[in-house]
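J.: predicted coordinates and the sequence they were generated for:
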Amino acid sequence: MTEVRLMVIGDELVAGAGDPKALGWVGRVAARTHPTDRLSVLTLAVPGETTTALGQRWEDEVARRLSPDADNRLVIGLGRADLGAGLSLARSRLNLANVLDVAEQRRIPAFVVGPPPGSTAEADRLAELSAAFGDVATRRRVPYVDTFSPLAAHEQWLGDLAMGDGVLPGQAGYGLMAWLVLHTGWHTWLGLPDDAA
């Protein structure tokens, strides 16, 4: 039986920070994914990480977890740290492009999950960042999940943020992110029937 090995890189949203069930969107997606082979999900999260820092560390960390006997795949969960760090849109685009290009060179199929909405103060800039990430992924024929647009005015998402620290989602918010991932090409990317969700 071949192992499907998912390396999930990203920030605290990948780690599920703020979720009382400690599952985050990654755990919820994994629980709803049933490949015919064994599934291993390896979460490699660094809280507050920008795409620059992600780009510097991901290759070495992922390389140590690759198996010649497994179906190795890369899931990139992008957060909002680029905004706080003052990175330009062009720099954020380039950082993601570099990760995706190296993954393609190494023949590691990639899947990208964009940043969800946070504070309303950064909404316009975050919308631009999400669109830029989506464009980079689409140009490389890599699946991209836009979590920003569907959740920006979603009552349950906004209520979940408000009940917490206003930045991290809770149980309901991570559930919404997981739903978006599962219904935006996840099973197709893994070669599974769509009704597996």
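T.: Done, it's in. Numbering: from 1, shown residues only.

J.: going forward, measure contacts and count neighbours with C-alpha atoms only.
T.: OK.

J.: any idea how far M1 is from the residue positioned nearest the centre of the chain?
T.: Central residue of the chain (Cα atoms, centre = their mean): G77, 2.1 Å from the mean position. Counting by Cα to Cα, to the nearest Å, the separation of G77 from M1 is 28 Å.

J.: one step back: the residue nearest to the centre of the chain and A85: what is the separation?
T.: Counting by Cα to Cα, the gap from G77 to A85 is 17 Å.

J.: ditto for G134
T.: Counting by Cα to Cα, the gap from G134 to A85 is 20 Å.

J.: list the contacts for the residue nearest to the centre of the chain?
T.: Shown here is G77, whose contacts under the criterion Cα atoms under 8 Å, 6 or more residues apart in numbering are V8, I9, G10, D11, L13, V14, V112, V113, G114, P115.

J.: keep only those of those residues that are in helices.
T.: Cross-referencing the contacts of G77 against helices under DSSP state H gives L13, V14.

J.: got JSON lines for the contacts of G77, with distance to T51 and neighbour count too?
T.: Rendered in JSON lines, the data for the contacts of G77 read as follows (distance: Cα to Cα, whole Å; neighbours: other Cα atoms under 10 Å):
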{"residue": "V8", "distance to T51": "14", "neighbour count": "24"}
{"residue": "I9", "distance to T51": "11", "neighbour count": "24"}
{"residue": "G10", "distance to T51": "9", "neighbour count": "25"}
{"residue": "D11", "distance to T51": "10", "neighbour count": "25"}
{"residue": "L13", "distance to T51": "14", "neighbour count": "25"}
{"residue": "V14", "distance to T51": "14", "neighbour count": "26"}
{"residue": "V112", "distance to T51": "13", "neighbour count": "24"}
{"residue": "V113", "distance to T51": "13", "neighbour count": "26"}
{"residue": "G114", "distance to T51": "12", "neighbour count": "24"}
{"residue": "P115", "distance to T51": "12", "neighbour count": "24"}
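
J.: next, the one to line up against it:
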Amino acid sequence: MTGDLRICFIGDSFVQGIGDPEHRGWVGRVLAVTRGDITAFNLGIRRDTSEDVLRRCWREALPRTLPGADNRLVISFGSNDTVQEDGTVRTDLALAGV
């Protein structure tokens, strides 16, 4: 291992930091308390549901990994699954296996 710690944070607006007055979100706050020796990729997208995250997860995370590095993946989603639009929730929980 090279000692290169690489973390992909993938998810929704909470990952991205939307609504955070400091524009850091929880990912930025976690990184702020590290020693700065982490290569971090914030892959949050506003309004993404669990289905959206699953669809793009490996396509976006794999190109950011390196052989021999300590590659990590953190996934955070869920709030957009429960949002109601036109009288129904955005993600059909029965189809999601919940």
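T.: That came in fine, so what should we check first? Remember, predicted model here, so these are calculated numbers, not experimental data.

J.: report the TM-score for the pair.
T.: In this superposition the chains share a TM-score of 0.81, using TM-score structural alignment, normalised by the length of the second structure; 91 aligned residues with a Cα RMSD of 1.9 Å.

J.: in terms of packing, which of G134 and A85 of the first structure has more residues around it?
T.: The residue with more neighbours, out of G134 of the first structure and A85, is G134; 21 against 11, by other Cα atoms under 10 Å.

J.: that one - nearest residue in space that isn't next to it in sequence?
T.: Y144 (5.8 Å; Cα to Cα, 6 or more residues apart in numbering).

J.: quick one, helices of the first structure?
T.: 12-15, 24-31, 51-63, 81-84, 89-105, 123-139, 148-151, 155-163, 171-182, 186-189.

J.: list the contacts of the fifth one.
T.: Read that as helix 89-105 of the first structure. Residues outside helix 89-105 of the first structure that contact it (Cα under 8 Å, 6+ apart) are 51-52, 55, 74, 82, 109-110, 129, 132-133, 136-137, 140.

J.: buried among the residues you listed? Need that as a selection in PyMOL.
T.: Filtering these down to the buried ones (16 or more other Cα atoms under 10 Å) takes a single PyMOL command:
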select buried, resi 51+52+55+74+82+109+110+129+132+133+136+137
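
J.: before we move on, the earlier item: deepest of the helices of the first structure, which one?
T.: Mean neighbours per residue, mean count of other Cα atoms under 10 Å, is largest over the helices of the first structure for helix 12-15, with a mean of 24.

J.: and that one against the second structure, how far off on average?
T.: Taken over the aligned residues, the distance from helix 12-15 of the first structure to the second structure averages 0.6 Å (mean Cα distance after the TM-score superposition for the first structure).

J.: which strands and helices sit next to that helix?
T.: Helices and strands touching helix 12-15 of the first structure, by 3 or more Cα pairs under 8 Å, 6 or more residues apart in numbering; DSSP states H and E, are helix 24-31, strand 38-45.

J.: how far does the first one sit from the chain's center?
T.: Right, the one you point to is helix 24-31 of the first structure. Helix 24-31 of the first structure sits 11 Å away from the centroid of its parent chain (Cα atoms, centre = their mean, to the nearest Å).

J.: show me what it is packed against.
T.: Contact here means 3+ Cα pairs under 8 Å, 6+ apart; on that basis helix 24-31 of the first structure packs against helix 12-15, helix 171-182.

J.: make it 10 Å
T.: Where contact means 3 or more Cα pairs under 10 Å, 6 or more residues apart in numbering; DSSP states H and E, helix 24-31 of the first structure is packed against helix 12-15, strand 38-45, strand 70-77, helix 171-182.

J.: out of the helices and strands packed on helix 12-15 of the first structure, flag the one nearest Q171 of the first structure.
T.: helix 24-31 (7.4 Å; Cα to Cα).

J.: that closest one: average distance to aligned residues in the second structure?
T.: Superposed on the second structure, helix 24-31 of the first structure shows a mean distance of 0.8 Å to its aligned residues (mean Cα distance after the TM-score superposition for the first structure).

J.: helix 171-182 and that helix, what's the angle between them?
T.: Counting by axes from the mean of the first three to the mean of the last three Cα atoms, to 10 degrees, helix 24-31 of the first structure lies at 50 degrees to helix 171-182.

J.: tell me what angle helix 24-31 of the first structure forms with strand 70-77.
T.: Calculated by the same axes, to 10 degrees, helix 24-31 of the first structure forms an angle of 150 degrees with strand 70-77.
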